[in-house]
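Novice: What follows is a predicted structure for the sequence shown.
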Amino acid sequence: MTFSSMSPRSIGLLCAASAQGLIGAAAGVSAVLRDYPVTGGQMLRYTLAALVLFGVLRVRRIPLLRPTRRELVRLGLLSLSGQTVFNLCLFAALDRADPATVGSILGATPLLLVLVAPLLGGRRPSRSVFAAAVLVVAGAAVVQGLGGGTAVGLVFACGVALCEMGFTLIAVPLLPRLGAWRIAAYATAMAIPQMSVVGVFTDGADLIRTPSGTELVALLYLALPLTAGAFLLWYSALARVEPERAGLFMGLVPVTAALSGLVLGTGTPTIGQFAGALLVGVGVVLGLRAEEGEPAPDRVAEPGVGGSSAPVVIAGPPPGATSEP
């Protein structure tokens, strides 16, 4: 089966799995930047990613649409929750709790999406998808392993999970008019001044320094495959699949993180981690099969990844939704 012959839903599922796989694989890369200024590194990452995304918009001849006031506010909140505050909470949590604890709490995001996303879209949460999300979260916890940390660290870890959920739900109403490409570019660009303001107060004159060779490679990975690539893939997925079902693939993050450790030689997966990965896979499959026999959600038209028009699944159509050529 070729990419062009796949259904919009199949493309969305593939995009969701690919996005979360890239995010999980970034775990080992981020460790290289532990000595680099946090806000400065994020500024460089988002600047490079924004340049690439806007360059792609120009090459693909996708016109820049001026966001309405409401869309501008939503884009600012999207950038604030999914990029600026997310990263600040993540680094703060890792300073006060071990990665296993943070990863396990972040792995609970699919459960939050299963409960909240349908309600925001005027639908009832699916019991079958909820049960599948429980399996995904359990498998992610087994892969990640339950660790320890301070109470403050746990609070920051919960903040990371809430930001991850916001990064998904805030974007959904923007997709019908702006599309995945524009949202990824606009939100990434808006994260640059947000990070610079934080950096002035936290790092001051040490905000940015010349990265070493390995740090530069890590920044390039975070900017291109992770930010430009994963963000675009995730928003493309949300344009075709309900947020709660796309969210099931978040369970792949600790799985691909463990596999990246094996590939990079920084860790060796255990039998328990393989068992957890199997549990995640079962949960994802059950969650996707649960849609059979359920009423289909509302659909609107939205430009697809290839620039063609394709059906899109959203969490309830926003007023004034329009289609684009």
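Specialist: Sure, I can see it.

Novice: can we go C-alpha only for contacts and neighbour counts from here?
Specialist: Noted.

Novice: from the middle of its chain, how far away would the helix or strand where Leu233 lies be?
Specialist: Assigned by DSSP states H and E, Leu233 belongs to helix 231-238. Mean-position distance between helix 231-238 and its chain equals 8 Å (Cα atoms, centre = their mean, to the nearest Å).

Novice: Which helix or strand lies directly C-terminal to that helix?
Specialist: helix 243-246.

Novice: Which strands and helices lie in contact with the helix or strand that that next one is followed by?
Specialist: The C-terminal neighbour of helix 243-246 among helices and strands, as given by DSSP H and E, is helix 252-264. Using 3 or more Cα pairs under 8 Å, 6 or more residues apart in numbering; DSSP states H and E as the contact test, the elements touching helix 252-264 are helix 8-25, helix 27-30, helix 127-144, helix 271-289.

Novice: So which of these is the most surrounded?
Specialist: helix 127-144 (a mean of 25; mean count of other Cα atoms under 10 Å).

Novice: tell me what that one is packed against?
Specialist: Packed on helix 127-144, when contacts are counted by 3+ Cα pairs under 8 Å, 6+ apart, are helix 99-106, helix 109-120, helix 252-264, helix 271-289.

Novice: Tell me the buried residues in the second one?
Specialist: Looking back up the chat, that one is helix 109-120. Thr109, Pro110, Leu111, Leu112, Leu113, Val114, Leu115, Val116, Ala117, Pro118 (16 or more other Cα atoms under 10 Å).

Novice: unless I'm mixing things up, the first one is touching Glu164, no?
Specialist: Yes. Distance between Thr109 and Glu164: 7.2 Å, which falls inside the contact criterion (Cα atoms under 8 Å).

Novice: Would you agree Val32 falls within a helix?
Specialist: Yes. Under DSSP: H, G, I helix; E, B strand; the rest coil, Val32 sits within a helix.

Novice: And here is the other one:
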Amino acid sequence: MGQNTNIRGIVQAAVAMTTVGTLTAVSATVSRYPVYGGQAVRYAVAAVILLGVARLRGPRPGPSARWEWPLLAALAATGLAGFNVCIVEGTRYTSPATIGTVVGSVPVVLAVAAPLMEGRRPAARIVAAAAVVTAGAALANGLGGGSLPGLLLALGALAGEVCFSLLALPLLPRLGAVRVSAYSAAAAVPMLLAAGLAVDGTSVLRVPTRGEVAGLGYLSLVVTAGAFIVWYDALGRIGADRAGLFAGLIPVSAVATTMVLGLRSPGMAELGGALLVGLGVIVGLRRSAERPLAVAAPADHHDPAHDEEGHQDQAHDDQHPEDRRFVAEKAADHGV
């Protein structure tokens, strides 16, 4: 992959997580709207937009009923609906700072789990950088404290955030970022409506006010449709382990958004946390002799007719000499 691909992936990951960070402040505009109904509306509108974009991009093979649809359902249940349920219910038992601190450990989990899913060893440098990013995110969140149920729900939210990226990885090469985003958002709608009916009954949906329409519109178009596409595209360009470093920008962006809106001014801890996040990202993205920065080309920019042609040659060309030697040694071990 070229330098332009690397830079684009880095920018996309940063933009996606910065955008997600604005969710906290903007959600205040829809705080009086039924929570689960609001999330269902958010994902439904985003799904319509994304499906329209997918249609404009031209025909592409649909998900395989054998394994891709179940994986999309699992992605929606964990990374979208399950994440939101854990966040909402978790605030009943603990502070948002505690939940943010736990979810802020996403970079460390992705730095370890993503390489293992790809059959390679986690890079110590990236894991260390992810730890620095996580510490900065925790500091920016204010650490916090809470009860055992709150901690368990925070861990559930962390699992959902991790699944949001890891479960998408096998789907992206064939379906692409737009369709993975569209199908998972659509699948999350009935799940959230079911949760809303259980909690709020028939009050799960109502006609929103003008302010709520604006807030839900921003959450649907920018935080969901826009951020999903650029995040999933970034995963294919720089890998989930490196892209995960930018999750530390979420609390930093949240603080910046509240400051821009005039809600409050950041304290020293939040500023220090932002500096730590920046340091961790810089260290994690530095090139090293372990392997190139980019790991795969995003599927949406490939011609499907050429997906198979030349695939093996391109993979061989993109491999770093150390990776080729490692593969050769493994092949020899298995008598290939």
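Specialist: Okay, I see it. None of these values were measured; they are calculated from a predicted model.

Novice: What would you report as the TM-score here?
Specialist: Here the superposed chains carry a TM-score of 0.89, computed using TM-score structural alignment, normalised by the length of the first structure; 308 aligned residues with a Cα RMSD of 2.3 Å.

Novice: Minimum distance to Gly199 of the first structure: which of the helices and strands packed on helix 127-144 of the first structure has it?
Specialist: Nearest of those to Gly199 of the first structure, taken as Cα to Cα: helix 99-106 at 23.4 Å.

Novice: Give me the angle between that closest one and helix 252-264.
Specialist: 150 degrees (axes from the mean of the first three to the mean of the last three Cα atoms, to 10 degrees).

Novice: Give me the mean distance between helix 99-106 of the first structure and the second structure.
Specialist: Once fitted to the second structure, helix 99-106 of the first structure is off its aligned match by 0.9 Å on average (mean Cα distance after the TM-score superposition for the first structure).

Novice: how about that helix, which residues of the second structure does it hit?
Specialist: Mapped onto the second structure using TM-score structural alignment, helix 99-106 of the first structure covers residues 96-103.

Novice: List the contacts of that stretch.
Specialist: 87, 90-91, 137-139, 141-146, 150-151, 154-155, 157-158, 161, 251 (Cα atoms under 8 Å, 6 or more residues apart in numbering).

Novice: among these, which ones are buried?
Specialist: Of those, these count as buried by 16+ other Cα under 10 Å: 87, 90-91, 137-139, 141-146, 150-151, 154-155, 157-158, 161, 251.

Novice: The closest residue to Leu80 of the first structure other than its chain neighbours: how many residues sit nearby?
Specialist: Of all residues not flanking Leu80 of the first structure in the chain, Ala191 sits nearest, at 6.8 Å (Cα to Cα, 6 or more residues apart in numbering). Neighbours of Ala191 of the first structure under the rule other Cα atoms under 10 Å: 26.

Novice: and Ala191 of the first structure, that's in a helix?
Specialist: Yes. Using three-state DSSP, the assignment for Ala191 of the first structure is a helix.

Novice: quick one: what's aligned to it in the second structure?
Specialist: Match for Ala191 of the first structure (TM-score structural alignment): Ala188.

Novice: can you pull the contacts of its match?
Specialist: Contacts of Ala188 of the second structure by Cα under 8 Å, 6+ apart are Ala40, Tyr43, Ala73, Ala76, Ala77, Leu80, Ala81.

Novice: ditto for Leu175 of the first structure
Specialist: Taking Cα under 8 Å, 6+ apart as the test, what Leu175 of the first structure contacts is Ile183, Tyr235, Ala239, Glu302.

Novice: okay, the helix holding Leu233 of the first structure sits on what stretch of the second structure?
Specialist: Counting by TM-score structural alignment, helix 231-238 of the first structure sits on residues 228-235 of the second structure.

Novice: so how much does that stretch differ from the first structure once superposed?
Specialist: So stretch 228-235 of the second structure averages 0.7 Å relative to the first structure (mean Cα distance after the TM-score superposition for the first structure).

Novice: can you list contacts of that stretch?
Specialist: 8-10, 12-13, 15-17, 165, 168-169, 172, 176-178, 181, 243, 298, 300.

Novice: Swap in 6 Å and give it another go.
Specialist: With Cα atoms under 6 Å, 6 or more residues apart in numbering as the test, stretch 228-235 of the second structure has contacts from Gly9, Gln12, Ala13, Ala16, Ala177, Val178, Ser181, Pro298.

Novice: now stretch 161-168 of the second structure
Specialist: So stretch 161-168 of the second structure is in contact with Leu75, Gly79, going by Cα under 6 Å, 6+ apart.
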